[in-house]
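1. Test case, fold it:
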Amino acid sequence: MNNRLKVLRAERDWSQADLAQALGVSRQTVNALETGRYDPSLPLAFKIARVFGQPIEAIFTED
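-> Just a heads-up that it's a prediction; the model follows:
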């Protein structure tokens, strides 16, 4: 699954640690999400969408 997390995070000038804190996950989890090594659970995907104020489909796309 592809995602726009790194771009969205950069637009806000957030570090991976900043995003991790907002999501309640570790920085390593954010890194794994950004690099595509980990697909988020549905609850985490909804939380990410809320943090960025965008629908899930605008953040995550199929390969």
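2. Every contact and neighbour count from this point should use C-alpha atoms.
-> Fine.
3. Pull out the buried positions in stretch 53-63.
-> 56, 59-60 (16 or more other CA atoms under 10 Å).
4. er, stretch 29-42 I mean
-> Neighbour counts over stretch 29-42 (16+ other CA under 10 Å) mark 29-31, 33-34, 39-40 as buried.
5. residue ranges of the strands in this protein, please?
-> Taking DSSP state E as the criterion, the chain contains strands spanning 2-3, 60-61.
6. Can I get those in a markdown table including distance to residue 23?
-> Shown next, in a markdown table, are the strands of the chain (distance: least, CA to CA, whole Å):
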| stretch | distance to residue 23 |
| --- | --- |
| strand 2-3 | 16 |
| strand 60-61 | 16 |
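7. One more, so I can put them side by side:
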Amino acid sequence: MSEPLRKRLGANLRAERHRRALTQEALAEHLGVTARYLAGIERGERNLTLDSVDALASRLDLDALGLLTGRPPRP
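-> Below you'll find the model as predicted:
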């Protein structure tokens, strides 16, 4: 059985946050959400809509598909 997509999204978001050397609080502020909400996303507890994933990726200057899969899009 494969890992739920929301868990994969959370892990990829956490990896991106670490890559940028940001705390949850700093990233949450940048995204306009609470640190508690962000922590829930990173743990895979939040079931985001596709529009929310798209907005989140946009705020991070990332491709939404890349954020979901953990891989940058092909050129």
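8. Let me see the TM-score of these two.
-> Here the TM-score for the pair of chains, by TM-score structural alignment, normalised by the length of structure 1, is 0.81; 61 aligned residues with a CA RMSD of 1.4 Å.
9. hmm, back to that, tell me which of the buried residues of stretch 29-42 of structure 1 is nearest to residue 5 of structure 1?
-> Nearest to residue 5 of structure 1 out of the buried residues of stretch 29-42 of structure 1 is residue 34 (CA to CA; 5.9 Å).
10. To which residue of structure 2 is the closest one aligned?
-> Superposed on structure 2 with TM-score structural alignment, residue 34 of structure 1 falls opposite residue 42.
11. Looking at the alignment, what corresponds to residue 48 of structure 1 in structure 2?
-> In structure 2, residue 48 of structure 1 lands on residue 56 (TM-score structural alignment).
12. How many residues are close by its match?
-> 19 (other CA atoms under 10 Å).
13. Relative to residue 20 of structure 2, how far out is it?
-> According to CA to CA, to the nearest Å, residue 56 of structure 2 and residue 20 of structure 2 sit 15 Å apart.
14. can you point me to the longest helix in structure 1?
-> helix 42-52 (DSSP state H).
15. Buried ones in that one, by neighbour count?
-> 45, 47-49.
16. quick one: which of these is nearest to residue 20 of structure 1?
-> Of these, the one sitting nearest to residue 20 of structure 1 (CA to CA) turns out to be residue 48, at 10.0 Å.
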